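Participant: 3D model of this:
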Amino acid sequence: MNNSLVIKEYGKEHQIQVVDLILQIQQKEYNIPITKDDQPDLFAIEDFYQTGNGNFWIAVYNKKVVGTISFLDIGGNQVALRKMFVDKEFRGSTFKTASLLLDRAIEWAEEKSVKAIILGTTPQFLAAHRFYEKNGFASISPNELPESFPVLQVDKRFYKLDVNVT
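Facilitator: Here you go, the predicted structure:
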């Protein structure tokens, strides 16, 4: 792993890069018809994600945002994993960006006594499905979701990780 890759909490100075990265992956790579206007949370990250047991982290390589992950506090000591995106060049075993982001988020969850991490994803994110399963997430049906879980229109597959609180 290259020591230039750093995982840190989101700060407002990274907003433009975060929006650009996420839109690039959604629109260009996966052809999802979504715009920045469809995602107002990206323009209020501090208020939307960085409250309660929620947070938002970024992976930075040489001052460039190359990955994101966030938790949205949904109550009941549970969080929704949202906005997990990694630049194509930083995926895989060379940088381990996704693993580093997820490890930091899970560490946060343990510190905050979060009981469960739940996520929704799109059917076409096959590599993401394998990644979550490899990291201990179990596939769940939509009727197993907590009432407070914010299902997005594109969410068709759901996963849950029970957190080992230390």
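
Participant: going forward, measure contacts and count neighbours with C-alpha atoms only.
Facilitator: Will do.

Participant: please report how far residue 82 lies from residue 57.
Facilitator: Remark: distance between residue 82 and residue 57 (C-alpha to C-alpha, to the nearest Å) = 11 Å.

Participant: shared neighbours, these two?
Facilitator: 69-70 (C-alpha atoms under 8 Å, 6 or more residues apart in numbering).

Participant: mind telling me what element residue 118 is part of?
Facilitator: Element membership for residue 118 (DSSP states H and E) is strand 116-121.

Participant: buried ones in that strand?
Facilitator: Applying a neighbour-count criterion of 16 or more other C-alpha atoms under 10 Å, one finds 116-121 buried in strand 116-121.

Participant: want to put them side by side, so please do this one too:
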Amino acid sequence: MPVEVNQFIYGNSLVNFAGGSAQSNVPYWMNQFSDAAGNTYAANGGYGFLRQFADREEPSNEWGFQGVTGLWDSDVAGFDDVSFDSVLLTPGNFIQGLAPDEPYPGDTRSPLDASIDVVRETIADQPNAQFFVYEGWGDLGSLYGFPVTDSQL
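Facilitator: Now for the predicted structure:
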């Protein structure tokens, strides 16, 4: 039975690399995998980092991807007027050394605080969505030697 995924992405340049080709964007590949399996994939998203997402009144619909259908047209509908069944939350790639509850440098909020705010606000508008965290650039180099062992992963 075909699966339909409608995904909103809180992302950064590790999800949508504007300086590359269509193939350098995660939604492009999600759509390719979906098509190959006989499923459908639609995606919208916005660029930023956890604190910026937490501070916005409504998510931004800033992205479109070659070959990927968008579900949300923010010119005619609010975020709560559409139904996303999947939400991808992307933490910044430069905070791997912080504990989840350790405040960002120069701030009183932590990545965990910002994530909770984003999830809480999103659930109010998208109560049936499943949430996924995408770690786009796991930094093992500064913590472990190379190659890493299975237990270090």
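
Participant: TM-score them against each other, please.
Facilitator: Overlay of the two chains. TM-score (TM-score structural alignment, normalised by the length of the second structure): 0.32; 82 aligned residues with a C-alpha RMSD of 5.1 Å.

Participant: tell me which of residue 82 and residue 57 of the first structure has more neighbours.
Facilitator: Comparing residue 82 of the first structure with residue 57 by other C-alpha atoms under 10 Å, the one with more neighbours is residue 57, at 23 against 17.

Participant: wait, residue 86 of the first structure sits on residue 66?
Facilitator: Yes - taking contacts as C-alpha atoms under 8 Å, residue 86 of the first structure lies within contact range of residue 66: 5.8 Å.

Participant: the more surrounded of those two?
Facilitator: residue 66 (26 against 23).

Participant: in the helix or strand harbouring the more buried one, what counts as buried?
Facilitator: Assessed by DSSP H and E, residue 66 of the first structure sits inside strand 64-75. Neighbour counts using 16+ other C-alpha under 10 Å place 65-74 of strand 64-75 of the first structure among the buried residues.

Participant: after that strand, which helix or strand is next?
Facilitator: strand 78-86.

Participant: now do the buried residues in that following strand.
Facilitator: Buried residues in strand 78-86 of the first structure, counting neighbours by 16+ other C-alpha under 10 Å, are found at 78-86.

Participant: by contact count, what packs against that strand?
Facilitator: helix 15-23, strand 64-75, helix 97-111, strand 116-121 (3 or more C-alpha pairs under 8 Å, 6 or more residues apart in numbering; DSSP states H and E).

Participant: how does it look with 6 Å?
Facilitator: For strand 78-86 of the first structure, the packing partners by 3 or more C-alpha pairs under 6 Å, 6 or more residues apart in numbering; DSSP states H and E come out as strand 64-75, strand 116-121.

Participant: could you point out which element follows the last one?
Facilitator: Along the chain past strand 116-121 of the first structure, the next helix or strand (assigned with DSSP H and E) turns out to be helix 126-134.

Participant: give me the buried positions along that following helix.
Facilitator: By neighbour count with 16+ other C-alpha under 10 Å, helix 126-134 of the first structure contains the buried residues 128-129, 132.

Participant: so it versus helix 97-111, what angle?
Facilitator: 40 degrees (axes from the mean of the first three to the mean of the last three C-alpha atoms, to 10 degrees).

Participant: tell me the angle helix 126-134 of the first structure makes with strand 78-86.
Facilitator: Using the same axes, to 10 degrees: helix 126-134 of the first structure against strand 78-86 is 130 degrees.

Participant: next, the angle from helix 126-134 of the first structure to strand 116-121.
Facilitator: Orientation check (the same axes, to 10 degrees): helix 126-134 of the first structure against strand 116-121 gives 160 degrees.

Participant: can you list contacts of the helix or strand that helix 126-134 of the first structure is followed by?
Facilitator: Downstream of helix 126-134 of the first structure, the first helix or strand assigned by DSSP H and E is strand 138-140. With contact meaning C-alpha atoms under 6 Å, 6 or more residues apart in numbering, strand 138-140 of the first structure is reached by 158-160.

Participant: hmm, try it at 10 Å
Facilitator: Strand 138-140 of the first structure is contacted by residues 118-120, 129, 132-133, 157-162 when judged by C-alpha atoms under 10 Å, 6 or more residues apart in numbering.

Participant: follow-up on the earlier one: mind putting the buried residues of strand 78-86 of the first structure into CSV with distance to residue 23 of the first structure?
Facilitator: As requested, the buried residues of strand 78-86 of the first structure are exported to CSV (distance: C-alpha to C-alpha, whole Å):
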residue, distance to residue 23 of the first structure
78, 27
79, 23
80, 20
81, 18
82, 14
83, 11
84, 12
85, 10
86, 11
